[in-house]
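S.K.: please work out how this folds:
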Amino acid sequence: MTIEHIEDLKVYVQVIDSGHLAAAGRVLGLSATLVSRRLARLEAALGVRLLTRTTRRLHVTDEGKVFYSRCQRILSELAHAQRELLPTSNEISGTVRVVLPTSMLSYGIMDALNDFMLHNPLIVIQVQISDEPVDLLAGGWDVGTHIGVPNDSSHIGRHLGAVSPKIAATPEYLARYGLPESPLELSQHDCIRVVRRGVVHEYWPIIDKQGEVQKVPISGRLICHDFITLYSAMCAGVGIGLIPLAALRKAQAKGELIEILPDCRIEGVTLYAIIPAGRNKLPRVQVFVNWLRSFMETLDV
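M.R.: Here you go, the predicted structure:
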């Protein structure tokens, strides 16, 4: 059998939200008996048990929990789609769910996001900061980021810009161990390494003053998985690390970090916004991604 009544999904979600059949019925304007019948019809269509019921409590099965999460997203998207079709709806509204890398914090993303929300008062932003891979589809996310051209055909990629980090360390570290004067001298220092896509970086691709790329082997006893940890470790004097220019400027202003080998640069990476196919056509998502691209273009990163 197949689900033929969207109202059954609304009943199911309301029952879980209310915690009781009678309470859900009062919200929906239905009798507890009718609520029970619609739940039974839904379970019969799915062929699985969603809830177990006693005289006092409802217990959601594992299958029911997964289905509840899906139903929430389905009903939310349906509501947004209906609002967007209203001829009187001139302003873009709804929730944009976003996963951003921790390095975005160093770019001043939260200050900029505040400005975005002031200019888009009907848009709600749900944001998660993470450097770990996230399943956008499974998590119900609208926008994520990806280093390099995305190769997942189920997602749409939008170019945001290139990121070229700087080499830096604290004045105390450099006073203790010396200032590297050439890229290869970095191999003799404690360099804070990072993990990307499960792989620990063992070298830095440094472009010297002549424009030649040198793959400089690096070593160090600290390995970080996110920018916040990396930045904190660098400011604590643990070693030399790579940092976005925007973050370096702030640290330099506070006297926390000093740029190393300013005449050299690191091979940059290209950052893309990735959007699950279909969501890229939602006006609220389009507005956010366009804003994110404009924000990145204002940064000298």
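S.K.: when you work out contacts or count neighbours from here on, use the C-alpha atoms and nothing else.
M.R.: Fine.
S.K.: so what secondary structure elements neighbour the helix or strand harbouring Ala81?
M.R.: Per DSSP states H and E: Ala81 is located in helix 62-84. Judged by 3 or more C-alpha pairs under 8 Å, 6 or more residues apart in numbering; DSSP states H and E, helix 62-84 is in contact with helix 6-18.
S.K.: and for comparison, fold this next one:
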Amino acid sequence: MDRFENMRIFTKVVEASSFTTASAGLGLSTSMVSQHVKQLEERLGARLLNRTTRRMGLTEVGRAYYDRCKRLLSDLEEAEAAVGRMQVAPRGDLRVNATPVFGVLHLAPAVADFTARFPSISIEVMLSDRIVDLVDESFDVAVRVEPLPDSSLVARQVASCRMVICGAPAYLKKHGMPRTPADLANHNCLTFTGTSYIRGAWQLGSSKAEALEVSPRGNLRSNNAAVLLLAALEGQGLVALPTYMVGDAVKSGRLRTVLDDYAPPPLTIRAVYPHGRHLSAKVRTFVDFLAARFGREAQWEGRPKTSGTTAACQGSRKHRGKGAIHVKKAA
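M.R.: Below you'll find the predicted structure:
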């Protein structure tokens, strides 16, 4: 008799607390069920069940063996299900959440290509700055840059990006190039006021591997990073934004990065989904697609054009509308 079949029948007998009840559920005769259990006990050389005419119970060895059997059978079932999923074309409705800027600039083109490749999947994309509750709000996947607050979620890295400080060439020509974080006090800094990994205080590194926190000052604040990006492109000041937002502008020279020697650690972009024993084909396929599309060096991470030390960027360091700037070591 097959060993896994013996184990499966043994667990059914334990859960039914009766050979007769288990045999009815399994569609086997009581004598056949008893034979399976007997063969297990003979192979193991140990009694698994104490049986009387009125009741049946597990021995101490039987309890330990039952627990192991449950785990093994569960793993076997999951392995077989995984093979089955590989043979099934992904289909169904998929609800995806992402931040507005990443969603518009990068996720939307990816979704268009994905639905063209997998027409049996219908996608609803919802964009929001807040961190949604995937389970309560019925989202299958979220694409997030923020640190993960919920350890029950499964997260897979699909890309990385950097936070950079940058400004338009015309702005740098007029107001000069900051060489240290303290020089930001002489610049108009465009700041973010929302709740996001893009913070009002700018997180920087240093040559001594110390974390620095800069409290910038300027005449424009917004809870929408796109507003700050447009202002920076118009030469209104310096802005600290992720490369997935400013990468194209930096590569084309419309923006130039500054203080590159003080860059903070890279950010991680993740596909996040609720934990499930069996990941659906549609979610698995979508996450695999994002990882393949963005996993290599992302297009926004091309080498930036820095401002250098040219005379054109050595203009006046004075700019109206600013105040003292506070630089401190981050905790």
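S.K.: quantify their similarity with the TM-score.
M.R.: TM-score of the superposed chains, computed with TM-score structural alignment, normalised by the length of the first structure, equals 0.60; 216 aligned residues with a C-alpha RMSD of 3.2 Å.
S.K.: follow-up on the earlier one: next secondary structure element downstream of the helix holding Ala81 of the first structure?
M.R.: Next along from helix 62-84 of the first structure, by DSSP H and E: strand 94-100.
S.K.: by how much does that following strand deviate from the second structure on average?
M.R.: Comparison of strand 94-100 of the first structure with the second structure after fitting gives an average deviation of 1.2 Å (mean C-alpha distance after the TM-score superposition for the first structure).
S.K.: so that strand matches what in the second structure?
M.R.: Using TM-score structural alignment, strand 94-100 of the first structure corresponds to residues 92-98 of the second structure.
S.K.: contacts for the matching stretch next, please.
M.R.: By C-alpha atoms under 8 Å, 6 or more residues apart in numbering, the list of residues contacting stretch 92-98 of the second structure from outside reads 107, 120-129, 132, 138-144, 282-283.
S.K.: ok, now with 7 Å
M.R.: Contact with stretch 92-98 of the second structure is made by 120-128, 139-144, as judged by C-alpha atoms under 7 Å, 6 or more residues apart in numbering.
S.K.: and these, which are buried?
M.R.: Burial by neighbour count, 16 or more other C-alpha atoms under 10 Å: within the contacts of stretch 92-98 of the second structure this picks out Ile121, Ile123, Val125, Leu127, Phe139, Asp140, Val141, Ala142, Val143, Arg144.
S.K.: closest to Gly62 of the second structure out of those?
M.R.: Asp140 (40.7 Å; C-alpha to C-alpha).
S.K.: which residue in the first structure aligns with that closest one?
M.R.: In the first structure, Asp140 of the second structure lands on Asp142 (TM-score structural alignment).
S.K.: ok, for Ile167 of the first structure, nearest residue in space, not its chain neighbours?
M.R.: Of all residues not flanking Ile167 of the first structure in the chain, Leu242 sits nearest, at 4.8 Å (C-alpha to C-alpha, 6 or more residues apart in numbering).
S.K.: and for Ser31 of the second structure, the neighbour number?
M.R.: Applying other C-alpha atoms under 10 Å, we find 11 other residues in the vicinity of Ser31 of the second structure.
S.K.: which one in the first structure is aligned with it?
M.R.: By TM-score structural alignment, Ser31 of the second structure lines up with nothing at all.
S.K.: kindly report the same for Ala201 of the second structure.
M.R.: Aligned partner of Ala201 of the second structure by TM-score structural alignment: Tyr203.
S.K.: distance of the nearest residue to its match once chain neighbours are set aside relative to Ser130 of the first structure?
M.R.: Closest residue in space to Tyr203 of the first structure, ignoring its immediate chain neighbours: Pro217 at 4.2 Å, by C-alpha to C-alpha, 6+ apart. To Ser130 of the first structure, Pro217 of the first structure is 27 Å away according to C-alpha to C-alpha, to the nearest Å.
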